[in-house]
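*Asks:* Next comes the sequence, and after it the predicted model I'd like to discuss.
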Amino acid sequence: MTWDILNIIGTIAFAISGAFIAREVNYDLLGGYVLGFTTAFGGGLVRNLLIEIPIELIWSQDYLFGIAFLGITIAFFMPDNWIGHLKKWVIFFDAIGLAAFAIQGADYAVSIQAPLIAVIVAAVMTGAGGGLIRDVFAGRKPMIFHSEIYALWAAFAGFMIGLDLMRGPYATLFLLIVIVIFRMISVHFKWNLPHKK
């Protein structure tokens, strides 16, 4: 049940985030669907390849594709005067997707008894992989490499779950909230890992 809820939250959040980015870079409707679906499902595809989970399992989530399609369509056709007010929410949607998918990816890796490093990689790639592919498709510098320690929060989720420090639905919800809060704080205060200039 917790896994299904995380899947739905992450899918909606990332699909909307991808559609907003498509509007920002002036892509057409097809571009909106490509970026939305890529953001929502790209990380899961990469994770499955890395930890040898059957790739075809992604295609069995037809209800999630329907949810993503609806979210992308609404976000893409939203009136322009609403977008101005909602742009700041793109980061919030992205933070929810990052947290939900990082936790889901880490749980997936733990369920197949993967080692700690694989759990952390699964969390990072599930949480941030779709956004990485989206940014490449949108011709943007990938957020994962420069934006307010983005992937570090996904790695934190993998670390906590991989060490079995977060177990059960309440602990999962707490971890999700913590990651979203710290992601938003890091954006607000412009926290970054060291850059070489």
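*Replies:* Arrived safely, thanks for sending. Numbering: from 1, shown residues only.
*Asks:* Please count neighbours and contacts with C-alpha atoms only from this point.
*Replies:* Fine.
*Asks:* what's the longest helix in the protein?
*Replies:* Longest helix in the chain by number of residues, with DSSP state H as the criterion: helix 80-111.
*Asks:* And the helix or strand just after that one, what's buried?
*Replies:* Sequence-wise, the next helix or strand downstream of helix 80-111 (DSSP states H and E) is helix 116-137. For helix 116-137, burial by neighbour count (16 or more other CA atoms under 10 Å) applies to 116, 118-135.
*Asks:* Mind giving me the packing neighbours of the longest helix of the chain?
*Replies:* If you count contacts as 3 or more CA pairs under 8 Å, 6 or more residues apart in numbering; DSSP states H and E, helix 80-111 packs onto helix 2-24, helix 116-137, helix 150-162, helix 169-188.
*Asks:* Same list (those helices) but as TSV, adding distance to Val90.
*Replies:* Shown next, in TSV, are those (distance: least, CA to CA, whole Å):
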stretch	distance to Val90
helix 2-24	6
helix 116-137	12
helix 150-162	14
helix 169-188	11
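*Asks:* Next one for the comparison:
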Amino acid sequence: MTWEVLSIIGTVAFAVSGAIVAMEEEYDILGVYILGIVTAFGGGAIRNLLIGVPVSALWEQGFLFQIALLSITAVFLFPNNLLRHWRRWGNFFDAIGLSAFAIQGALYASEMNHPISAVIVAAVLTGSGGGMVRDLLAGRKPLVLKSEIYAVWAVLCGAAIGLNFVTEARELYTLFILTTSLRVLSYSLKWRLPNRNIKAFQ
């Protein structure tokens, strides 16, 4: 049940995120649906490739595809006055998707008895892979590659699950809320990872 709930939450959050980024870039309706679907399922496809699961397994998720399509349709039909609030709520949806998919990816790899390194990689790719593909297709610098703290939270999810610190459903939901909250705080308070700008030396 935990797996299914997190899958639904992540799918809706990232499908909405991809659709609105497409509308910001003035894509047509086909582009909106494509970017929404790619954002929702891109991370899972990359994860499957790296941990040895056939990519075709994605096509078995018919229910999630229906949910993604419904979510994209709902966003596309939203009145413009509601879409104006996207800049306020867009990062929140992205934080929900990151947390839900990071936990889901870590659980997937853990259930396949992969080592902790693979569990962490699966968490990061599932949580941020779709967003990276979305940003690249939209011609934007991927959020995960900026100094802003993003993928670190997925790493922490993977470590917590890979080390068996979190195993019960209640603990997983607590981890989901904690990760989402930390991601929200990181962009609200502008937390940054150390970076170095070599342009200053040119």
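*Replies:* Thanks, I have it. Computed from a prediction, not measured in an experiment: that's the story for all the values here.
*Asks:* quick one, which of the helices and strands packed on helix 80-111 of structure 1 is packed in tightest?
*Replies:* Burial of these is given as mean neighbour count (mean count of other CA atoms under 10 Å); helix 116-137 ranks first at a mean of 26.
*Asks:* Please name every helix or strand in contact with that one.
*Replies:* With contacts taken as 3+ CA pairs under 8 Å, 6+ apart, helix 116-137 of structure 1 sits against helix 29-50, helix 80-111, helix 150-162.
*Asks:* Report the mean deviation for the first one after fitting onto structure 2.
*Replies:* Helix 29-50 of structure 1: mean distance to aligned residues in structure 2 after superposition is 0.5 Å, counting by mean CA distance after the TM-score superposition for structure 1.
*Asks:* cool, the shortest one as well?
*Replies:* Once the two structures are superposed, the average separation between helix 150-162 of structure 1 and the matching residues of structure 2 is 0.5 Å (mean CA distance after the TM-score superposition for structure 1).
*Asks:* Which strands and helices lie in contact with that helix?
*Replies:* Secondary-structure packing of helix 150-162 of structure 1 (3+ CA pairs under 8 Å, 6+ apart): helix 80-111, helix 116-137, helix 169-188.
*Asks:* now the last one: which residue numbers in structure 2?
*Replies:* Taking TM-score structural alignment as the measure, structure 2 aligns residues 169-188 with helix 169-188 of structure 1.
*Asks:* And stretch 44-52 of structure 1, by the same measure?
*Replies:* Aligned by TM-score structural alignment, stretch 44-52 of structure 1 falls on residues 44-52 of structure 2.
*Asks:* Give me the distance from stretch 48-66 of structure 1 to the chain's centre.
*Replies:* 15 Å (CA atoms, centre = their mean, to the nearest Å).
*Asks:* cool, and stretch 105-117 of structure 1?
*Replies:* Mean-position distance between stretch 105-117 of structure 1 and its chain equals 17 Å (CA atoms, centre = their mean).
*Asks:* Show the end-to-end separation of that stretch, please.
*Replies:* 13 Å (CA to CA, to the nearest Å).
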